[in-house]
Structure formats: C-alpha cells, structure tokens
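> here are the coordinates; sequence isn't available:
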C-alpha cells in the first residue's frame, strides 16, 4: 500500500475544501438551518408528535441524511472528474498508485468532508430543536458508512460523467427525489398501505430509518435490515470501482 500517495491525494482534496469553505461547508449548513427554521420551528410547533417524538426532532436524522447524501456525491464526483477534465488523470494512472490508493485518497476525503458537515448540522440543530441520541455509537457508525458508501457512488459518477452536466443528473434527478420520498420528513407508516409497500423499494428508506433509530429507538424498517442494506450497497460500489480501474472504462478513453 502506497500511503504516501493516499496522503497526498487526501491532503490535496481536503485543502480544496478549506479553500472554498463557504461553498463546501457554510452553504449546506445554512441551507439545512433554513429547513430547521421552517419545518422544525414554524411548522413543527403546530404539528403533533410522530411516533412519540416532536416533529422538529423527528426530521433531524432525515435532514442530516439529505445533506450527507448530496454532499458525498458532489464532493467525490467532482474530485475525480476534475483530473479527467484537466487531463491529469493520466499522471495518476501512470504513477505507482493502485486503484485502492486512489479510492482511499479521493473517497476518504469526500467522506471526511461529509462527516464534518453532518456533525456541524447536528450541532446546529441543537439551536432550534432539543433532541437526544439513544445509540450514539450506532449513530456514528451509520453516519460513517453512509458517507463512505455514497462517496464511493459519487466517485463512480465522476468516472462515468464526460461533462459537467452529467455530474448533476443522478444527484438531482434520482438521489434527491428518493431522499425526499424516503421518509426524511415523515414516517412511511403515515402512508396508505399500498404506498408503504412501494416505499420499501426505495433504498434511501433503509438509510434514514436506521439513522433515525440510532437517535430515538424507533424505525420504519428493522435496524438489522437497514445496516445490511448499507453494507450491500458499499460492497456493490467497491466492486464497481474495482471493475472500472481493472478495465479502464471511462478512464483511458
């Protein structure tokens, strides 16, 4: 394992984040704070409890997941797409750097940025809504695995995209709608029976459900199923990245 290469890629990507800290950190935190103001404080104070939890507190895990998923995809896809666009990807491919080192550097930096953002949003939420974390260790584990798996997915998007518009297609057209329909602002038990069954085909439901369980001990889906779903998605993304580097798809042509 070439740890010098991993450290160089990781430090470069993290330095890029701190050079654009307003866009990378401040903007997502401010946007999520507006959700807390509108849905948590304004609307939530006029709504009843959901599963015995105040509405403002109930949506905290969903809002954190919404930010984590979007930022993980954006950071990882942009991080690997820029070397492709600039042509410097060939320097990486010709250097003594394996696919594992490249993934650790780029994906590790994207996941680190997403976790930093998640922790900042969690701290910001305390200013608007009181909440408790029933299972803090599981909360951190769900946060880490989600940030890592979707950073890997974003890495794949960055390898697949051949222009800047394609970088936004999957996050905006697929991931964001799935997140809003995945129980970020409601429990799927509130849906009609038919739609409850349809919602179970949405993979984001399992992420949000497991993450919410770590806060309040309540979930729409069994927590073991949620945890297994994240591991399966992570394994699928790792396999896809390995295949891309092995075949050179979208890298050498």
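Thanks, I have the structure now. Predicted, not measured: the structure shown is a model, and the values here were computed from it.

> From now on I want contacts and neighbour counts done on CA atoms only, so please keep to that.
Noted.

> contacting residues for residue 48?
With contact set as CA atoms under 8 Å, 6 or more residues apart in numbering, residue 48 has these partners: 54-55.

> what's near enough to touch the residue lying closest to residue 39 once chain neighbours are set aside?
Using CA to CA, 6 or more residues apart in numbering and skipping the chain neighbours, the partner closest in space to residue 39 is residue 56 (6.8 Å). Contact analysis of residue 56 by CA under 8 Å, 6+ apart lists 36, 39-41, 44-45, 129.

> at 7 Å what do you get?
39-41, 44, 129 (CA atoms under 7 Å, 6 or more residues apart in numbering).

> Where strands are concerned, which of those count?
Using DSSP state E, no member of the contacts of residue 56 sits in strands.

> Most widely separated two among these?
39 and 129 (10.7 Å; CA to CA).

> residue contacts, the residue nearest to the spatial centre of the chain?
Most central in the chain under CA atoms, centre = their mean is residue 69, positioned 2.5 Å from the mean C-alpha point. By CA under 7 Å, 6+ apart, residue 69 lies in contact with 147, 150.

> That one: what secondary structure?
helix (DSSP: H, G, I helix; E, B strand; the rest coil).

> For residue 77, which three-state class applies?
helix.

> Do I have it right that it meets residue 157?
Yes: judged on CA atoms under 7 Å, residue 77 makes contact with residue 157 at a distance of 5.6 Å.

> what is in contact with those two at once?
Joint contacts of residue 77 and residue 157 (CA under 7 Å, 6+ apart) are residue 167.

> what about the helices in the chain?
Assigned by DSSP state H, the chain shows helices spanning 3-19, 21, 27-35, 55-58, 60-86, 89-94, 99-125, 136-160, 164-170, 176-180, 193-199, 203-216, 223-247.

> Turn those helices into CSV, including distance to residue 253.
Formatted as CSV, these follow (distance: least, CA to CA, whole Å):
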stretch, distance to residue 253
helix 3-19, 23
helix 21, 33
helix 27-35, 35
helix 55-58, 47
helix 60-86, 10
helix 89-94, 11
helix 99-125, 17
helix 136-160, 11
helix 164-170, 17
helix 176-180, 30
helix 193-199, 39
helix 203-216, 32
helix 223-247, 11
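
> Second structure follows, compare the two:
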C-alpha cells in the first residue's frame, strides 16, 4: 500500500478543515447547542420521560446522528468534488495510487471530521443535559460505522455531482428529512400503528435506534437489525465506489 499517498490526501483534507474551523466544526456545534436549548430545556422541561429517560437526554443520540450524517456526506462529497471542479483529479488518477488508497484518504479524513464533531457534540451536551452510556463499545462502533458509511455515500455524491448546487440536493432533500423522520426527536412507538410500519422503511430509524440503545438500552427496533442495516449500507456504498472506478463514471470523461 502506498501509505505516503494516503497520508498526503488525508493531511490535505484535514488541513482544509482546520483552515475553515468555524464553518466545519464550530457552526454545527453551535447549531446543535440551540437544539439542546430549545428542545432539551424549553420543551423538554414540559414533557414527561420517554421509556424512563428524560426528553432532553432522549434526543442526544438523535442530535448526534443528525449532525453525523449531514457532516459525513458534506465533507466527503465536497472533498472529492473540489479536485473534479479544479481539474486536479486527473493528476490523482494518473498517479501511482490505487482506488483503495484514494478512497481511504478522502473517506478517512471525512469520517475523522465527523467523529470529531460527534464527540464535541457529546461533550457539549454535558453542559445542558445529564446522560449515561450503558454500552460504550457499541456506541463507538455505531459512531465509526455510521461516519464511514455516510462518508462513502458522500464520496459517491461528490463524484455524481457536476455543480456545487447538486452537492446540496441529496443532503437537504433526502438525508436531513429522513433523519428528522427517523426518530431523532421521538420514539416511533409514539406514532399511530400505520405510521409505525411506514417508519420502518426509513433506514435512518435503524441507525438512530441502535445508537440510542447504546446509550440507554432502549430501542425502537432490535439492535442487531440496526447493525445489519448499517453493514448492508456500508457494503452497498463500497460496491458503488468500486463500480465508479471500474467504469470511470464522471471521472475519466
């Protein structure tokens, strides 16, 4: 493996993050803090517990997942789209660097940024709401798998997009709505029976549910289904990237 190439791509992407620290890290943390103030303190104080957990603590896993999905997709898609837009992608493709090494550099950096953000949000939450993590190993596992999977998904979006506007289409029109409807701020058991069944077709439900289980031991679906869902999505994204590099889709035209 060409570790020098992987390290160069990774360090370049991480350096870009620290050059835009306010937009990359501080803005999402401040936005999430507002959610804690509004939903956790103002609204949560007027609501009862959900399955034995205070509302403010209940929404923490959902808020982390909301930021994690959005930032993973955004970081990875912009990271690969920028060299496409500037034309430097051809230098990368002609260099002695394999597909795996390119993806490892870009996706590794995007996933690292997302995990950093997730940890910062968890630290920030401590200032607003007390919470516990019953299964820390599973929590870290869900955090890493989700960050990697959606960074791979973002990489695919970055290859597919041919304008800066298109980079925002899937995150704004698909990922964010699915996350809000995926039980981030409520349990799907609170929905009418018909909508509970419909909600099970939302893949984000399994991510949020599994992540919440790692905190409080409660979930809307079986935690093993959550693990299988994220592993299946990971495999699907890896297959998509393999096909992109094999065919040169929107890279070699």
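On my side now, so go ahead. In this text, all values refer to a predicted model and were calculated from it rather than measured experimentally.

> So for residue 77 and residue 157 of the first structure, which sits in the more crowded spot?
Per other CA atoms under 10 Å, whichever of residue 77 of the first structure and residue 157 has more neighbours is residue 77, with 27 against 24.

> Now do the same contact list for the closest residue to the more buried one other than its chain neighbours.
Distances taken as CA to CA, 6+ apart put residue 158 closest to residue 77 of the first structure, at 3.9 Å, once the chain neighbours are dropped. Applying CA under 7 Å, 6+ apart to residue 158 of the first structure gives the contacts 77-78, 80-81, 167.

> Residue 158 of the first structure and residue 207 of the first structure: what is the separation?
23 Å (CA to CA, to the nearest Å).

> and residue 4 of the second structure, how many neighbours does it have?
11.

> go on, the one 4 residues further on?
For residue 8 of the second structure, the tally of surrounding residues (other CA under 10 Å) stands at 12.

> Please name the nearest non-neighbouring residue to it.
residue 105 (7.8 Å).

> check contacts around that neighbour.
6-7, 9-10.

> cool, and residue 243 of the first structure?
If you count contacts by CA under 7 Å, 6+ apart, then residue 243 of the first structure has nothing around it.

> Can you tell me the residue that sits opposite it in the second structure?
Using TM-score structural alignment as the criterion, residue 243 of the first structure maps onto residue 243 of the second structure.

> Spatially nearest residue to the counterpart of residue 3 of the second structure in the first structure, not counting backbone neighbours?
Using TM-score structural alignment, the partner of residue 3 of the second structure in the first structure is residue 3. Leaving aside its chain neighbours, residue 3 of the first structure sits nearest to residue 101 (7.4 Å; criterion: CA to CA, 6+ apart).

> Was I right to think that neighbour contacts residue 6?
Yes: with contact taken as CA under 7 Å, residue 101 of the first structure and residue 6 are classed as touching, separated by 5.3 Å.

> Contact partners for residue 132 of the first structure?
residue 215.

> Residue 147 of the first structure versus that one, what's the distance?
Counting by CA to CA - residue 132 of the first structure and residue 147 of the first structure are separated by 22 Å.

> which residues sit in contact with residue 131 of the second structure?
residue 57.

> Give me the neighbour count for residue 113 of the second structure.
23.

> scratch that, residue 151 of the second structure is what I was asking about
33.

> pretty sure it is in contact with residue 109, am I right?
No: if you go by CA under 7 Å, residue 151 of the second structure and residue 109 don't touch, sitting 9.0 Å apart.

> Pull up the gap between the residue sitting furthest away from the middle of the first structure and residue 251 of the first structure, please.
Centroid-distance maximum for the first structure: residue 94 at 30.5 Å, with CA atoms, centre = their mean. As defined by CA to CA, residue 94 of the first structure lies at a distance of 12 Å from residue 251 of the first structure.

> Over to residue 232 of the first structure?
Taken as CA to CA, the span from residue 232 of the first structure to residue 251 of the first structure is 25 Å.

> hang on, the earlier thing: now for the match of residue 3 of the second structure, how many residues are close by?
Neighbours of residue 3 of the first structure using other CA under 10 Å come to 12.

> Can you tell me how far it is from residue 241 of the first structure?
Taken as CA to CA, the span from residue 3 of the first structure to residue 241 of the first structure is 19 Å.

> Kindly report the same for residue 12 of the first structure.
21 Å.

> do residue 153 of the first structure as well
Distance from residue 153 of the first structure to residue 241 of the first structure, by CA to CA: 9 Å.

> higher neighbour count, the two?
residue 153 (26 against 19).

> isn't the more buried one right up against residue 238?
No: between residue 153 of the first structure and residue 238 there is no contact under CA under 7 Å: 8.8 Å.

> OK, contacts around residue 11 of the second structure?
Contacts of residue 11 of the second structure by CA under 7 Å, 6+ apart: none found.

> quick one: it and residue 207 of the second structure, what's the gap?
29 Å.

> got it, and residue 45 of the second structure?
In terms of CA to CA, residue 45 of the second structure sits 26 Å off from residue 207 of the second structure.

> More neighbours: which of these two?
residue 207 (30 against 14).

> Can you give me the distance of residue 20 of the first structure to residue 196 of the first structure?
Distance from residue 20 of the first structure to residue 196 of the first structure, by CA to CA: 41 Å.

> Please say which of those two ends up with more neighbours.
When neighbours are counted by other CA under 10 Å, residue 196 comes out ahead of the other of residue 20 of the first structure and residue 196, with 15 against 11.

> Excluding residues flanking it in the chain, which one is nearest the more buried one?
residue 188 (5.8 Å).

> do residue 61 of the first structure as well
residue 212 (5.4 Å).

> Identify the residues contacting that neighbour.
61, 218-219.
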